[in-house]
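Novice: Give me a 3D structure for the following:
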Amino acid sequence: MSLFRTLKALPIFYKSISNTFPILYNTAPTNLLRSLTTTNKLQDLTEFFDIKKNWGLEEVKSGRAWKVEELRLKSNSDLHKLWYVLLKERNMLLTMEEESKRQTKLFASPERIDKVEISMENVETVVKERNKAYHLLETGETGERPGEYKAGVFGLNYYYKKREYVIPKFMNVKWKKTHVFRCNKKDVNEFLLKYNEKKFLERRRARTRNFNHVIGLLKRFPNIDLEAIKEQYPDVDINKAKNSRKCRGHFVPK
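Specialist: Purely as a prediction, here's the structure:
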């Protein structure tokens, strides 16, 4: 009740002050005053949708994703603002994609979602770099959650991030009953043998494909920059490809 009376008496108080000190009250410098600012008032969920001029278009022009080199030049405040701008843009694009599916219509320029997600990943990379550098400078540690590589049920390694539990694993009887891993070591070794063979064949096919592609480039463009080819295809022996019989082509002897 006292707060209500105080608020009710405020206009009378300011009126008496203005009458008693008219010069101090009415001649305040305008450069020291600042009007109250608020965000735009929205009555609906239009911010989850694209602007109306892009509705029904088959293609919407958009820029490229933010690069890590560009984000490293920005301050922490700018990165924080940019993260929420990208988050808002991603929510809008996902909403428009789902609405297009619901209406069985074409979603214009779906690559915009990939650009936004790449930008968000790059922002997160820069923030992690700065946090790691700060913790190394202050405490000598990275400050990240520790982890280690473990072998799964099928013998494949994966990175496991450690975390705290209320009950340790060796004391948690309920967890031991629900997480029982039974596997035959012979079957796992056979699976790993075939899996490694598959990966080896994929790498060999990729090397052969790149080697033949470099031969085709050297055959079509004899004066091509070899340093650029080495940078783009580091697993290809340029001298071997240049001396290959396929690279020489056909010629008429003199």
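
Novice: Please count neighbours and contacts with C-alpha atoms only from this point.
Specialist: Noted.

Novice: Would you map the helices across the stretch 151-254 of the chain?
Specialist: 173-178, 185-220, 226-232, 238-242, 245-248 (DSSP state H, counting those that start in this stretch).

Novice: Redo those helices as a markdown table? Include mean neighbour count and distance to residue 86.
Specialist: Shown next, in a markdown table, are the helices of the stretch 151-254 of the chain (neighbours: other CA atoms under 10 Å; distance: least, CA to CA, whole Å):
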| stretch | mean neighbour count | distance to residue 86 |
| --- | --- | --- |
| helix 173-178 | 10 | 40 |
| helix 185-220 | 14 | 36 |
| helix 226-232 | 12 | 31 |
| helix 238-242 | 15 | 43 |
| helix 245-248 | 14 | 48 |
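
Novice: Which one of the ones you listed lies nearest to residue 66?
Specialist: helix 226-232 (22.4 Å; CA to CA).

Novice: Check the offset of that closest one from the chain's centre.
Specialist: 29 Å (CA atoms, centre = their mean, to the nearest Å).

Novice: contacting residues around that helix?
Specialist: 214, 236, 238 (CA atoms under 8 Å, 6 or more residues apart in numbering).

Novice: May I ask which helix or strand encompasses the residue nearest to the spatial centre of the chain?
Specialist: For the chain, residue 121 is the residue whose C-alpha lies nearest the centre (CA atoms, centre = their mean; 1.6 Å). Here residue 121 sits within helix 111-138, counting by DSSP states H and E.

Novice: Please give the structure of this sequence too, so both can be compared:
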Amino acid sequence: MNFVIKNITRNAVALCYRSTNSIKLCQTSIQDNIKCIHTTIKQYDLMDFFDSKKNWNETNIRVGRAWRLDELRIKSNTDLHKLWYVLLKERNMLFTMEHECNEKVRLFPNPERIDKVEESMNNIETVIRERNTAYYRLETGETGERPVVDVVNLFGLPEKYHKQEHFLPKFMNSRWVKSYMEHGYINSLSVKKFYRLYQEKLYNIKRKERNRNFNQVQHLLKRFPDMDLEKLQAEYPDVDLEKAKRSKKARGHFLPKY
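Specialist: Here you go, the predicted model:
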């Protein structure tokens, strides 16, 4: 009887010891996995939104240039994904520091850092779009981009419209159809009047620019009679040089050679 009790006790102790070791092993594996899942080497919590303390009172911070397209094209998608989040964190930090400097009425050092980060992020998007376009052209023969069509907006002006999915088709969307009907808002007299005045405004802008360039060419011909006319024509292609040379404003106190 004593022998049976000893065996039962020994088995119970061994089972408890094994279960304790398995629990500790699971805890250590979970902790190791948690330590591996993070985006930064050091965890600063909300301090990731602020620059390092050594740069708080600096007026000039040495930084590098933006990432170029040629440098990003040779990187893998995984590297681009990591770099995107690094730049995203950097941009959030710079926006926070800029806001804090404005609140403290201080000069934000090197504000061009924001432009460099945004340029790098735009270049990453360009590279990703190039790869997606190449993949879809190879697989489906299309670009994979959202199709774009030329439409007329509510002011009667042409614009580019990126197609997207809607809950209702066109013929069931009465709010959209009524605007484009024969007597709808887009074909109304007020929209036509606005479009006519808008075209007149654009014409006046081009006319003033053309007159300004013509007067500038006359002034240059008057000051520099020996200048190269081919380069002048390339600089101002919309100006008639023959007419400018015959004008009185282009004549100075000398006998023109042309």
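
Novice: TM-score for the pair, please.
Specialist: Taking TM-score structural alignment, normalised by the length of the first structure as the basis, the two superposed chains have a TM-score of 0.64; 223 aligned residues with a CA RMSD of 4.4 Å.

Novice: on that earlier part again, so what secondary structure elements neighbour the helix holding residue 121 of the first structure?
Specialist: helix 68-71, helix 76-102 (3 or more CA pairs under 8 Å, 6 or more residues apart in numbering; DSSP states H and E).

Novice: Can you redo these as CSV, where the extra columns are mean neighbour count?
Specialist: Formatted as CSV, those follow (neighbours: other CA atoms under 10 Å):
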stretch, mean neighbour count
helix 68-71, 14
helix 76-102, 15
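
Novice: Select, out of these, the one closest to residue 248 of the first structure.
Specialist: helix 68-71 (41.7 Å).

Novice: how about the helices of the stretch 151-254 of the first structure, which one is nearest residue 47 of the first structure?
Specialist: Of the helices of the stretch 151-254 of the first structure, nearest to residue 47 of the first structure by CA to CA is helix 226-232, at 42.6 Å.

Novice: Just the buried positions in stretch 135-152 of the first structure, please.
Specialist: residue 142 (16 or more other CA atoms under 10 Å).

Novice: My guess is residue 127 of the second structure contacts residue 74. True?
Specialist: No: counting by CA atoms under 8 Å, residue 127 of the second structure stays clear of residue 74, with 9.8 Å between them.

Novice: Specify which residue of these two has the higher count of neighbours.
Specialist: residue 127 (20 against 11; other CA atoms under 10 Å).

Novice: Near the closest residue to that one other than its chain neighbours, how many other residues are there?
Specialist: Counting by CA to CA, 6 or more residues apart in numbering, residue 73 is the residue found nearest to residue 127 of the second structure once chain neighbours are left out, at 6.3 Å. For residue 73 of the second structure, the number of neighbouring residues by other CA under 10 Å comes to 17.

Novice: closest to residue 130 of the first structure among the contacts of helix 226-232 of the first structure?
Specialist: For these, the nearest to residue 130 of the first structure is residue 236 (36.5 Å; CA to CA).

Novice: For residue 177 of the first structure, see how far away that closest one is.
Specialist: 52 Å (CA to CA, to the nearest Å).

Novice: likewise residue 154 of the first structure?
Specialist: Residue 154 of the first structure sits 20 Å away from residue 177 of the first structure when distances are taken as CA to CA.

Novice: Also residue 101 of the first structure?
Specialist: 43 Å.

Novice: And residue 149 of the first structure, by the same measure?
Specialist: Residue 149 of the first structure is 24 Å from residue 177 of the first structure, by CA to CA.

Novice: Then residue 16 of the first structure?
Specialist: 78 Å.

Novice: next one: residue 228 of the first structure
Specialist: Taken as CA to CA, the span from residue 228 of the first structure to residue 177 of the first structure is 58 Å.

Novice: next one: residue 80 of the first structure
Specialist: Distance from residue 80 of the first structure to residue 177 of the first structure, by CA to CA: 44 Å.

Novice: related to what we said a few turns ago, now the helices and strands packed on helix 111-138 of the first structure in a markdown table, with distance to residue 56 of the first structure?
Specialist: Shown next, in a markdown table, are these (distance: least, CA to CA, whole Å):
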| stretch | distance to residue 56 of the first structure |
| --- | --- |
| helix 68-71 | 33 |
| helix 76-102 | 10 |
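
Novice: Residue 193 of the first structure: which of those helices is closest?
Specialist: Of all those, helix 68-71 comes closest under CA to CA, at 38.8 Å.

Novice: Next, the mean deviation of the closest one compared to the second structure.
Specialist: If you overlay the two and look at helix 68-71 of the first structure, the average distance to its match in the second structure is 4.2 Å (mean CA distance after the TM-score superposition for the first structure).

Novice: which residues touch that helix?
Specialist: For helix 68-71 of the first structure, the external contacting residues (CA under 8 Å, 6+ apart) are 79, 122-123, 125-126.

Novice: Same check on stretch 73-82 of the second structure?
Specialist: So stretch 73-82 of the second structure is in contact with 72, 124, 127, going by CA under 8 Å, 6+ apart.

Novice: what does stretch 205-212 of the second structure give?
Specialist: In contact with stretch 205-212 of the second structure (CA under 8 Å, 6+ apart) are residues 238-239.

Novice: chain center to that stretch: distance?
Specialist: 33 Å.

Novice: Once you drop chain neighbours, what's closest to residue 233 of the first structure?
Specialist: residue 210 (7.1 Å).

Novice: Run a quick check on the one you found versus residue 236, I expect a contact.
Specialist: Yes: counting by CA under 8 Å, residue 210 of the first structure does reach residue 236; the two are 6.9 Å apart.

Novice: just to revisit the earlier point, looking at the contacts of stretch 73-82 of the second structure, spot the one nearest residue 89 of the second structure.
Specialist: residue 124 (15.1 Å).

Novice: residues touching residue 216 of the second structure, list them.
Specialist: Counted by CA under 8 Å, 6+ apart, residue 216 of the second structure has zero contacts.

Novice: how far away is it from residue 160 of the second structure?
Specialist: Counting by CA to CA, the gap from residue 216 of the second structure to residue 160 of the second structure is 36 Å.
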